[in-house]
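# sequence and predicted structure, then a few things I'm wondering about:
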Amino acid sequence: MANRSRRSFFDLVGLGIFLPVVAQGAKAEAYPLRPVRLLVGFPPGGPNDTLARVMGRWLSERLGQPFLIENRPGASGNIVTEAVVRAPPDGYTLLLIGPANAITASTAANLNFDFLNDIAPIAGITREALVLVVHPSVPARTVQELIGYAKANPKALNMASTGQASSPHAAGELFKMMSGIDFPIVQYSGGGPALKGLIGGDAQLMFEPLSAAIEPIRAGNLRALAVSTASRSEALPDVPTVSDAIAGYEASA
């Protein structure tokens, strides 16, 4: 990781498909000639599993071979990632993982694989802006005001996160590092509990996916300070980017 830029690291955190690195000189041939396994790092029934199955049907219809979905949840995606790394590098075992999986696999110690070198990305599937939101009690209306408030009141802020190594967690850690401020990050058991904790005032700020943040913002339950992507969101055109205040900042879900 030391030789990778911050931006290249965060380019990994969108939901995407990967495959084992293919040895150089591998012979090109028609593809696929047999069924393809798509291993998913999520349990059945969730939104990412549903997306995998819809995508599998779409690929099957267009490429003429079944794309078989296999769910391998657990260990923050490391189980499914190692299974794909150990598979023959022939393109017939693919990996679908999300932000937390990619971050954990890139940063955890004592793994039996190297996430950045043992698998290769094929395509990003989804990428969503995060919104830096604060509880209305926080007297900041801009990123710069938030930074100033945090420096003047070092114990006033707690950040809600949707879980260890999630996109909001990573975005918050990057924000702390690049802004020079510090605050505790409270790990909730998921997006719903984290949002509830923030709206209830148990936490004061959060990087929340836009799709989940938009209604609380419109209802006045949260205040949007900035979006995490390099450009503004059409859904919140009046909200600036974090990079307007902190050059080079960029993150997504």
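Alright, I've got the coordinates. Not measured: the values here are computed from a predicted model.
# could you use CA atoms for every contact and neighbour count after this?
Will do.
# quick one: the residue most central in space within the chain from residue 168, how far?
The centroid of the chain falls nearest to residue 99 when counting by Cα atoms, centre = their mean (3.0 Å). Noted for residue 99: a distance of 9 Å to residue 168, by Cα to Cα, to the nearest Å.
# put this next to the previous one:
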Amino acid sequence: MFARFSGATALSLAALLLALGSGSANADAAADYPNRPVRVVVGYQAGGPTDVVARLLAKQLQATLGQPFVVENRPGAGSNIASDQVAGARADGYTLLFAAAPIASNGFVYKNLKWDVRKSFEPISQVMSAPAILAVSPTLPVHTLADLIALARKQPGKLSFASTGNGGTQHLAGEMLRQQAGINMIHVPYKGASSVITDLIAGNVSMAFMTSVSAMPYLKAGQVRPVAVTAAKRLALLPNVPTMAESGMAGLEVDSWSGLFAPTGTPRPIIEKLQQAVIKAVGTAEMRDSLQPQGAVLVGNTSSEFKAYIDKDVEHMARTFKTVKVTLD
């Protein structure tokens, strides 16, 4: 005897069987993942802070998961080239994005982006965060924020501030300083932190809001001069450098962060496998010893926690861009 099913019931059973088959396939894919090299795309120059962290992470992921995690630099357009490439990649876990804070703000700066940070990517895990440090060229005759503002007012349009791209954390911090202090400065965007450092040391740009990870070696060497930090309190590594609030610029607190993403649609078991591998990596002595002396705070959270962090950051950026005017140079 055979049971008879209505058309709707038959369709429901077919959908259930398809879902069960898909779930089984996803689990099998995760069990075998990765079985070949994985690309980790970075939207910044080699040698910059985001690239440095990405390479440290890739080394640990390779050790844990047994396949090469190959970092590929695709700098330009405020990291949008890399984001666009990964958003359009096959969602199989073999093309990942290691992104920094601008991924949450670029949607407010660039028009007609092909991707959306909350729709095009699956957050895997946040790796770190770091405060920004306002540093000036050693050729500039200033030692405090008050000195810097006074000089900018005496020479309107003559001083410049560098960033690693339009709409990023460093650009936003510079615009906030420019508008809150009522000074006229020129914004000079670069493709990465290494170019910023080179020109800041040479005096080709006056100042930059640099992440502590990129700035600390040059600060310790006396190649650039710290003026203030954007954290809520002074950094233990720079106890004599005041915060922006202590320097009379309340509200200018900026953190940079970085984390790992996959294209939307990547099987959940693969996301969870990568998430656990990132958490393990962040806990290693090599990552701690490499990054904490540079002022970094290591995170290593779950995919859902990272997603909540992204949502909060996007909402914060939406409020910020209503009051801070950022233009593409």
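Great, that's in hand. Given the structure is predicted, the values throughout are model-derived calculations rather than measurements.
# before we move on, back to that, name the residues contacting each of residue 99 and residue 168 of structure 1.
By Cα atoms under 8 Å, 6 or more residues apart in numbering, residue 99 of structure 1 and residue 168 have these common neighbours: residue 253.
# can you pull out the helices in the stretch 51-200 of structure 2?
Taking DSSP state H, counting those that start in this stretch to define them, one finds helices in the stretch 51-200 of structure 2 at 80-87, 102-109, 145-154, 169-181, 193-202.
# possible to save those as CSV with distance to residue 55 of structure 2 and mean neighbour count?
Compiled in CSV, the helices of the stretch 51-200 of structure 2 are given as follows (distance: least, Cα to Cα, whole Å; neighbours: other Cα atoms under 10 Å):
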stretch, distance to residue 55 of structure 2, mean neighbour count
helix 80-87, 16, 22
helix 102-109, 19, 22
helix 145-154, 34, 17
helix 169-181, 21, 22
helix 193-202, 15, 20
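# can you list those in a markdown table and add distance to residue 187 of structure 2?
Shown next, in a markdown table, are the helices of the stretch 51-200 of structure 2 (distance: least, Cα to Cα, whole Å):
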| stretch | distance to residue 187 of structure 2 |
| --- | --- |
| helix 80-87 | 19 |
| helix 102-109 | 15 |
| helix 145-154 | 13 |
| helix 169-181 | 8 |
| helix 193-202 | 12 |
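# residues near the closest residue to residue 164 of structure 1 other than its chain neighbours, how many?
Nearest residue to residue 164 of structure 1, sequence neighbours excluded (Cα to Cα, 6 or more residues apart in numbering): residue 187, at 6.3 Å. Burial of residue 187 of structure 1, expressed as a neighbour count using other Cα atoms under 10 Å, amounts to 17.
# so who does residue 187 of structure 1 touch?
The contact partners of residue 187 of structure 1, by Cα under 8 Å, 6+ apart, come to 160-164, 194.
# same question, residue 93 of structure 1
Taking Cα under 8 Å, 6+ apart as the criterion, residue 93 of structure 1 is in contact with 19-20, 36-39, 84, 87.
# end-to-end on stretch 185-200 of structure 2?
15 Å.
# quick one, what contacts the residue nearest to residue 158 of structure 2 when sequence neighbours are not counted?
With Cα to Cα, 6+ apart as the criterion, residue 158 of structure 2 has its nearest non-adjacent residue at 6.5 Å, and that residue is residue 185. Counting by Cα under 8 Å, 6+ apart, residue 185 of structure 2 touches 152, 156-161, 178.
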